[in-house]
Each structure stands twice: as structure tokens, then as C-alpha cells.
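In: Just a sequence and a predicted model for now, questions to come.
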Amino acid sequence: MSIDHAPAPTRPSTLPASLTPALLTRLARQVTAAPGAATVTTTAPYTGEPLAELPSSSAEDVEAAFARARAAQIHWAATPIAERKRIFLRFHDLVLERQEQGLDLMQAENGKTRRDAFLEITDIAINARHYARSAERLLAPKRRRGALPVLTHTTELHHPKGVVTVISPWNYPLSMAAGDAIPALLAGNAVVQKPDTQTALTALWALDLMKEAGLPADVWQMVIGRAGTIGDPLMANADYLMFTGSTASGRKLASAAGERLIGASMELGGKNPMIVLPDADIDRAVEGAVMASFSSAGQLCVSIERMYVADEIYDRFVPAFVERTTALRLGAAYDFSADMGSLTTPSQLQTISAHVDDAVAKGVTVLAGGKRRPDLGPLFYEPTLLADVTPEMTLFDHETFGPVVSIYRFTDVEDAIRRANESAYGLNASVWTRDGALGRAVAARIHTGTVNVNDAYAAAWGSIDAPMGGMGDSGVGRRHGAEGLLKYTEAQTVAHQRLQGFQPPKGISHERWAGILTGALKVLKTVGAR
């Protein structure tokens, strides 16, 4: 079934005025690379035309970046937290003030709509503000209960890890790049980061603004290159790893981190389910389904790819969802007019096409979409709804990472929960119901790191004070919340024993001392001591 979309915005032939050659050159100079380094040319997804020429970092460049980062980190860790806070609050202001430039960059190199790009601007502003105002509390020395009441003075301290390697993806080039660097930096670490080359300009823009806000030189550095060239030194020199990407790559990096006995946090793949319960508000659930499935053309780690709809409302929900999907306005426009933009890379277009073509060949029912749209741009693909998906189809349990959703009926809540949990992945889920208590109860039984009730993904993601991450093949560790900053630190316990220790005082036998301690322990239990 083809989609007769509303007329799309005219394909842009030039970049927005804000993306001047001078800006692109200045951003490219932020890459840590030796003079005369080889370059790589990125292309604009909207048009397929060359976008920017960026220097490629060598393994030696990465080694040099870590050496400078280690020297800078010593001074940065000694910088009072109040001063670090001022820098990041200034960065917050700059992101909002220069957002037009950031929006243009994200669209130019990622191909997403301006609406989706704006969510990244707000995300980073919230992230910077939250951690700037929380770091002092999270990092402050904390008194802990000592081994012996009064006699043991125990304190928990948090020291920065040192230099953190951050490897960030192309799909959310600002949120994933700056969002993971912010807490690492505020915790007193230096960061050496490898953003995906395709969307490196956005990461470099964030670095440029951070330097303008007052971040000292060399505390945050960017390197660009293929994993085969710079992957080894990025791991060999790291004191901690933050990675966002595929599960296959995550397994390899986790193994490398394990060999070096360093910590790692990873957000990996997903095959995220949405459950629409019988009492759901259908209109609201349909709007939520559109956002859940087609934001950033489905190239979102927490987007929905599996949708389970109650038998009682299936025949009303699905036609409404199809109608709303076919009305989406696709296009390449540097304004807020388009509902869905382009895919980002040819390889992603190839994967999506292969998944849908495989399903069609095996008897899937295409309710909407299902084909490329070269009339709009080289990497456009229609938002696609599929029914009658069966286990032998590749997209049944493999992540597609595009605007493709499989829709299934379910008979009762137990059936829905069971099927939602039939996946090796466990990143995000969505539940729709008019009964909030029921929705939360169902959510608690879904094996994913985040679950949204009556929302697609933004409610949990935007709750920066709460942890976000995956279960199973969707990753280890958490970003956001206290763990999102404290994972970049080493916890240290300092216990000061005063007056009397665990050995018997002079003149008291070990046997008598054991009896005294036994009595003391019984008293402590009786009075409710922990």
C-alpha cells in the first residue's frame, strides 16, 4: 500500500545561512589531529551532497590527546565545584541562545526534522542545568555509619576516574555527545570523545560552546576516525568507557574493558514494545504511537518497533493509526513544517529496506508505507506499519532502527506482558490506559530499563533525576540520575577509629572482650540500630 502524502517541502539546494564556511572550518579545527592530517568528507542526508571536510585523527593523535587530557585533568579536578557549576550554567545559556545554529547543524548532518532537533536542544539544556546544580551535593563527602557507634568516624568520598572515553552515535548527535560528557566533566574528569564522523559537527559545536563558556583547554577533546584506526588507543588509555551503539559493538568493547579492569556503561540496541490496553484513550494513544514510532524517522534507541493492541479496540485503533501515519508530512526543510525527515546513512536505508522486503516476501500485510521516497531525497523512507508479522521474518526480533512498526493483537494483560518480554532486549517500553494504577502495575512487570505510561519515551528520558538504561542485550549501567554522575567516580571510604578499636583494652582478656562485644551487639539490635 503506498502513501499519498501531502506535498513535501522543496528539497533544499543550499545550507542554511548560519552554516557559513567560516563556522564549519572553525568547528573542524576543534578535532584533535596533527597538521596535514588526512580528511574525510561527510554528506548531507537531505541531498546527498558534500557537507564538510573533517580531519581524521591517527592513533598517535589519540595518544597525544590522552596525554594532554591527563595533565589538564589534574588542574580541572582541583577546580572548585562552584566554578565548574558556573561554566556549565553558562554553557546552558549558550545552547539556548545559539539554538538556531545548532538546529541547522543537526538537520544538515543527521537529516531529522527541526522538531526532533529542538528536543535535543532542550535535552542538553536540562541536562546541563540538572548536573550543574546537583554535582556539589552528589560529590560532597558523606558521613556513613561506623563499625562501632561513636568510636568509628566513617566518610564516603568520590574521586574522579581520570580520563573518560566517550563513544557517541550519529542518531542523536547533541544529546548523546554532550549529554554523556557533561556529568563526566562535572565530576572532575577529562573526556576524550569519538563522535560518529557523520554527525561530528554537532558534537564539535557543543565543544566550541563549552570552551566559550570557560572550560579549560584539553579537558574535553574530540577525535575522529574509524574504530580500526583509533579504537585501540581509545580503550588502552581510558579510565572509564561510556558507549552508545549496537549490541554487537558493545560486547566487543565490554570484553576489552574487562581485560583492562575498567568500568563501562553502555546503552545498546532495543526492540521496544508498546502495549495499548482495552481502556486506552484511542485518540491519545494514536498520537503517542506516531511519536513513539516515527520521531527522528525511527532512528531512536527508545523508539517503538513492536505494538500490542487489545482485541477489544484493535479494529478501531489500527485504522486510526494508519490514517494518522499516512497523513504525516515528509520532507527536507530547515523549519518546523515537516513531520518526519530523512534517514541518516545509506547503510541504514539498506537495512530498513532489507527488513521490510524480507517480511513482504514472507507474507506480511503492509498497512501503510513500505517503500523508499527518492522524490523527496536520497535517504527518505515512508513510515511503515506491518501486520501479520511472523517469527521467521527478520524484523520480528531484530532491531530495524527505522520508521517501521509491527502491530499485533493480544487477548488479555497477561498475554501482552508475556509477549512484550519475549525479547533479548530490554531498553524502553510504553503502556497506554486510562487507569494510572493499572498502567504502573503493568509497567513494573515489563523487563526494560524505562517504561512510560501514556507517553512514548519522553517522560522517562526527560526525568533526568531518574536513571535511564537497558536490561539484557540493551546494555549495562545507567545514565541520568545520581548514577549518571557517580559512575564517573571512584568511591572511597575513610574510617577513623577513635579511642577504642576492635582489640580488647589492656587488662581485658580476649574471651571477656568477646562477651562484652556480644552483649553490645544484642543491645544495638534491641534499640533498632542499623
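Out: Thanks, I have it.
In: can we go C-alpha only for contacts and neighbour counts from here?
Out: Fine.
In: which residues sit in contact with the closest residue to residue 33 other than its chain neighbours?
Out: Distance criterion CA to CA, 6 or more residues apart in numbering; nearest residue to residue 33, sequence neighbours excluded, is residue 57 at 4.7 Å. Counting by CA atoms under 8 Å, 6 or more residues apart in numbering, residue 57 touches 31, 32, 33, 34, 37, 223, 224, 225, 230.
In: Kindly report the same for residue 77.
Out: Here residue 77 is in contact with 160, 187, 188, 189 (CA under 8 Å, 6+ apart).
In: Helix, strand, or coil at the residue nearest to the third one when sequence neighbours are not counted?
Out: Beyond its immediate neighbours in the sequence, the residue positioned closest to residue 188 (CA to CA, 6+ apart) is residue 77, lying 4.4 Å away. Using DSSP: H, G, I helix; E, B strand; the rest coil, the three-state assignment for residue 77 comes out as helix.
In: separation between residue 77 and residue 139?
Out: Residue 77 sits 12 Å away from residue 139, going by CA to CA, to the nearest Å.
In: Give the other helices and strands that the longest helix along the chain contacts.
Out: In the chain, assigned by DSSP state H, the helix with the most residues is helix 114-139. Helix 114-139 sits against helix 81-97, helix 99-110, helix 175-186, helix 483-486, with contacts defined as 3 or more CA pairs under 8 Å, 6 or more residues apart in numbering; DSSP states H and E.
In: TSV please, covering the ones you listed and showing distance to residue 126 and mean neighbour count.
Out: As requested, the helices and strands packed on helix 114-139 are arranged in TSV below (distance: least, CA to CA, whole Å; neighbours: other CA atoms under 10 Å):
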stretch	distance to residue 126	mean neighbour count
helix 81-97	8	18
helix 99-110	14	24
helix 175-186	10	25
helix 483-486	14	22
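In: show me the contacts for residue 130.
Out: 464, 465.
In: C-terminal to the helix or strand where residue 408 lies, what's the next element?
Out: Element membership for residue 408, per DSSP states H and E: strand 404-410. For strand 404-410, the following helix or strand on the C-terminal side (DSSP H and E) is helix 413-420.
In: Comparison target below:
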Amino acid sequence: MAHEHADLHDPETDPLATYVLEPDDVRPLLGRVVAAAGHATAASIAPFTGAPIAAVPLTTPADLPDAARRARAAQRLWAARPVAERAAVLLRVHDLLLERQSDVLDLVQVETGKARGHAWEELGEVANAARYYALRARRLLAPRAVRGLWGPFSRGRVLRHPLGVVAVLTPWNYPLSLGLGDALPALVAGNAVLLRADPQTALTLLWCAELLEDAGLPADLLQVVVGGPDVGMALLEHVDHAGFTGSTRSGRVVAQRAGELGVPVTLELGGKNAMYVAEDVDVEAAAEGAVRACFGSAGQLCASVERIYVREEVRDEFVAALVRRTTALRLGSGLDYRADMGSLVGPAQLARVVEHVEDAVGHGATVLTGGEQRPDLGPYFYEPTVLTDVPPEARAHREETFGPVVAVYPVASDDEAVAAMNDSDLGLVAAVWTRSTARGTALAARVRAGAVSVNDTHQLLWGSVGAPLGGVGASGHGRRHGREGLWETTWTQSVVAQRGVHGSRGLGMRQVHELGSDVWPRALTRLLRLERALRLP
């Protein structure tokens, strides 16, 4: 049974004009798109109203060679700068983001339709990552000493070099986190970035390009190209690495083309993420966490929880708390912090959500709350929805909905919960709730997911910037965040030097081989046994 949700819509105080950007504000941003004059444009649409925002110029494949040439010229100079100078730019990005947050939060809301609190989560995550990489990059990129073959007579160093030009292929749902957030580690590593923006959220990323320039990033090091799959695929021909975030289906196409070109790729793809609620939880705390995990950005994020497995002992109590909290969520479109959840991004996303819910109900599922469109709030609003009794044949059981819909399933034991959570070819993130941190950590290690939070949501995972994030299986490969995220856009070079080669009294491979073909193997055998006895690595 659907319940009426609270809303903050007032046609008299929330007019259409609220979401119309002034041409004088938009024109300078649109001028930053890599596109020749006279190219086609795409009309981005305000999810809150369905009205057009701006006509965004589209990049074509023919525009890319010149952009890549300019990026490579800029990258050579940038890579020659000390890491400390590159890191200083990221610190200024951190400061400017916080100073100018009102402007970019407006843009993110207007383009994505998400609530302002969810938009701020993006901004906070990027500021956090900017500080992390600014303060850690010098150490993480420093040469590393390794032991040579001959101990004190040889030494090795592992160097890290930027790959060159990196493509960041950004989806519409998290332009700040998945656009600017992925560009920053590539830049501090010494690369140039060609940032592919979806036309729906291009203004946010063009604003980011302006911010980087104001922070001191040299010209041409980050360029924004705007377009769909054609431009994204064409970019692969001009770069040395690509990072793609999107659906599993699209990611496989990108991976195939990148493989043909010999371009390494990082892929973060879909997720049918699961949460486990053990029998010993504080039910209210777990229900509050579930609401945040399921309905952030109206469920339009790859880390959203869409499956909840609850121990039978607390099922009724947990479900009641979850339904009560979900029903109380305030839906709205204001450019302020009053709304708890905003809109879906457009008609295609709304249609997918409606189809998944109707299909589930048709197969016998029960709607505990939600399950209704809200055209009174805007054309693409859909109520946060809790389902039970979703059978395996329903699409919502296995397919990613990418909307504000979650299904709850009872389980009788930890083992049953882990088996159910792992019963998917997708493995992006997961969550475990239990009073015992030790138990939760042990259970997390058994879950097949790239990252697992214990007693929290994806916010904990995203905020822990030192911890790498990424998927397994059909959820992709490679990592963002942490040292791994920085190292994705570098290549390693090993340099091993031998001392004492020149002169008759040296000790090295030349002198060993001069012992004679029947002697040096025995000498090296003794050496290897000695090193084994001394436990030398």
C-alpha cells in the first residue's frame, strides 16, 4: 500500500524561473567546450520542471586531435614541475570549492534534480579528495628503493611517471565526484585530462574547468568535451589511459575498444548493492542508515543499496522503522536544504523505475510505501519505495534499478545472508549492520564486493579517501581513491644499478661469470641458500 509523502512544493513561491539560468551566466561556460563554431547543440533539461536549461555545444570526433595535441604540449611542461607545485593547485581547488559552493550547488541541483544535501555530499567528497592528494602525492609518487641482486653491491629504484593524456568519461549523475574528483589525482600525478561531460550536466563540469583555471592550473591541461558514446569512444584513440564510470553494458564496449587500441582503462560499472541487518542491531539506527543508503540522489548512484537482507528475529521491527522513516522523507525541488530527496533526472530514468516496480508487483511483490509518481511536484518525481516479496523472476530482483526502490528479504543466519548478498554477478559495494564491529568486519571480508561499510553507508566509503574504491566481476576493475587511484594514471620504471663493475677488484655479474661456466652456478646456488637462511627478501 502506498503512503502519501511529505513535499515542499509551492507553485507560488517555487516558480519555473527559479531553474532558468541567465544567458550571461551560461555563455562564458559554454565557450569552454571543445567544439568548433557552428556545431550541433543539445538541450539540457531541468529535471525539476522539464524546461530547457541551455543549448550545449557538442564536441565531434573531428575536434579531438587538436585538443589532444594541445593537451600533450601542456602536459610535458606540467610533468616537469615539482610535485609540490602541482599539489599546491589542488589545495587552492579545495579552498575555492568551499568558498564558491553556493554557485556550484545550484548548478548541480538544476542539472541533476537532486536534493541540495545530496549535492553537497558531492562537493564535500571532492574537497576531501583534493586535500588528501595535495598532501599525500609527493610521498606516494616518490621513488622507492628496492634491494638489488647483490645486496650492497647493487641497488634499485622504482620510479613513477605520468602516463600522459588521460580521458575521464563522466556520467550525468555525479558530475562533481566522478568528473572533477577523478581529474584531480590524474592532474597531480602530472597528466593532462580530457574530460568527457554528458550534455545533461556539462555546465557543472565547465564550471569546474573555470575553477581549476582560477586555482592556477595552466591552460589546456584540462579540457572539457561534451557528447555521448561517439565522442567517448573516439577519445580512446587520443589518450594514454581512460577512466569510465557507467553501466556494465557500456563499460564492456569501452573495454573492448580500449583493448583493441592498447589503452589501459579503469572501469566502475553497475551495482545491485546489498545490505545485511543482523539480529543484534539498534533497529532505529539501522533503518536510518538504510534510508540514507537507498534514497540518496533518488537512488541514482552506483553505490545505492537496492537489496536489504534482514534477520528474521528483527524483520518486523526493522521493516516498520524503515517504512516509517521512508514515508517521512520530504520531497521537493527547492535550491535549499529543506528537501530530503529530489527528482529523477529525466523520462528514461522514470520509465525504468516505473517498469521495475510494476513488474515486481505483477510477479507478486508488495509495495509497503511509495510506488507512485508525483507529477504534482515535477515531471520526473517518484516516491521512495520499499518492496517485499520480490520473487527471483522479477526484474528488480537482479537488475539495477538506479532509482529510489529497495527490496527487503528475510534471512535466518549470517551464512544465508552472505550467500544471498553474493548471489549476483555485480560486486561494487555492500553494507553490514551489527553491534559487534568484529563480527561485522569478519562478515564484510566474506562479501564479494569491492568495498564494504560496517554500520554506515556509502558515505563512509566515499569519505575514507585513503581507501580504494572499485568493483569486482561485472562491476568493473581498477580503483579510484587511495594510492591506487593515483597510481592508475602512472607507469612504473625500474632502474637497477650495479656498483664495482669497472676494475678487476669489482664484484658483480661480470666477475661471477668469469669464474667459469662450471663454477658460477655453484657459487650462486650457495648465495641463494645463504640468503634463504638469513631470510633476506
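Out: Done, it's in. None of the values given here were measured: they were computed from a predicted structure.
In: overlap in contacts of residue 77 and residue 139 of structure 1?
Out: With CA under 8 Å, 6+ apart as the test, residue 77 of structure 1 and residue 139 both reach residue 187.
In: Of the contacts of residue 77 of structure 1, which belong to strands?
Out: Judged by DSSP state E, those include residue 160 as members of strands.
In: ok, the contacts of residue 77 of structure 1 vs residue 72 of structure 1, which is closest?
Out: Within the contacts of residue 77 of structure 1, the smallest distance to residue 72 of structure 1 is 9.3 Å, found for residue 189 (CA to CA).
In: Just give me the match in structure 2 for the closest one.
Out: For residue 189 of structure 1, the aligned position in structure 2 is residue 191, judged by TM-score structural alignment.
In: Now that match: closest residue in space that isn't a chain neighbour?
Out: Spatial nearest neighbour of residue 191 of structure 2, chain neighbours left out: residue 164 (5.0 Å); criterion: CA to CA, 6+ apart.
In: count of residues packed around the counterpart of that neighbour in structure 1?
Out: Matched to structure 1 by TM-score structural alignment, residue 164 of structure 2 sits across from residue 162. The local packing of residue 162 of structure 1 (other CA atoms under 10 Å) involves 24 other residues.
In: Would you mind measuring from residue 162 of structure 1 to residue 190 of structure 1?
Out: To residue 190 of structure 1, residue 162 of structure 1 is 6 Å away according to CA to CA.
In: Quick check: neighbours shared by the two?
Out: Common neighbours of residue 162 of structure 1 and residue 190, using CA under 8 Å, 6+ apart, are 70, 73.
In: Break down the stretch 251-400 of structure 2 into its strands, ranges please.
Out: 265-268, 273-277, 305-311, 330-331, 366-369, 385-388 (DSSP state E, counting those that start in this stretch).
In: Assign a three-state SS to the aligned partner of residue 440 of structure 2 in structure 1, would you?
Out: Using TM-score structural alignment, the partner of residue 440 of structure 2 in structure 1 is residue 439. Three-state call for residue 439 of structure 1 (three-state DSSP): helix.
In: Residue 283 of structure 1 versus residue 439 of structure 1, what's the distance?
Out: 17 Å.
In: ditto for residue 385 of structure 1
Out: From residue 385 of structure 1 to residue 283 of structure 1 the distance is 17 Å (CA to CA).
In: returning to what we had before: mean shift of the strand holding residue 408 of structure 1 relative to structure 2?
Out: Compared with structure 2 after the fit, strand 404-410 of structure 1 shows a mean deviation of 0.4 Å (mean CA distance after the TM-score superposition for structure 1).
In: Next: stretch 116-135 of structure 1.
Out: Looks like 0.7 Å for stretch 116-135 of structure 1 (mean CA distance after the TM-score superposition for structure 1).
In: Tell me which of the helices and strands packed on helix 114-139 of structure 1 sits nearest to residue 392 of structure 1.
Out: Among those, helix 99-110 sits nearest to residue 392 of structure 1 (CA to CA), with 32.2 Å.
In: Which strands or helices does that closest one pack on?
Out: helix 114-139, helix 200-213.
In: Single out the most deeply packed of those helices.
Out: Among those, the stretch with the highest mean neighbour count (mean count of other CA atoms under 10 Å) is helix 200-213, at a mean of 23.
In: In structure 2, what range does the helix or strand following that one match?
Out: Sequence-wise, the next helix or strand downstream of helix 200-213 of structure 1 (DSSP H and E) is strand 220-222. Using TM-score structural alignment, strand 220-222 of structure 1 corresponds to residues 222-224 of structure 2.
In: Not counting its own residues, what contacts that stretch?
Out: 32-34, 67, 71, 192-197, 205-206, 209.
In: next one: that stretch to chain centre, how far?
Out: 19 Å (CA atoms, centre = their mean, to the nearest Å).
In: try stretch 208-223 of structure 2
Out: Worked out by CA atoms, centre = their mean, stretch 208-223 of structure 2 lies 21 Å from the chain centre.
In: now stretch 154-171 of structure 2
Out: Its chain's C-alpha centre and that of stretch 154-171 of structure 2 lie 19 Å apart, by CA atoms, centre = their mean.
In: And stretch 37-50 of structure 1, by the same measure?
Out: For stretch 37-50 of structure 1, the distance to the chain centre is 25 Å (CA atoms, centre = their mean).
In: now stretch 412-419 of structure 2
Out: 29 Å.
In: Then stretch 113-123 of structure 2?
Out: With CA atoms, centre = their mean, you get 15 Å for stretch 113-123 of structure 2.
In: so where is it in structure 1?
Out: Alignment of stretch 113-123 of structure 2 against structure 1: residues 111-121, by TM-score structural alignment.
In: again with stretch 51-58 of structure 2
Out: With TM-score structural alignment as the criterion, stretch 51-58 of structure 2 aligns to 49-56.
In: what residue of structure 2 matches up with residue 140 of structure 1?
Out: So residue 140 of structure 1 corresponds to residue 142, using TM-score structural alignment.
In: How many neighbouring residues does that match have?
Out: Residue 142 of structure 2 - counted by other CA under 10 Å - has 12 other residues nearby.
In: ok, now which ones touch it?
Out: With CA under 8 Å, 6+ apart, residue 142 of structure 2 has these contacts: 159, 160.
In: Quick check: it vs residue 485 of structure 2, distance?
Out: 16 Å.
In: mind checking which of the helices and strands packed on helix 114-139 of structure 1 is nearest residue 529 of structure 1?
Out: Going by CA to CA, the one of these nearest residue 529 of structure 1 is helix 483-486, 27.6 Å.
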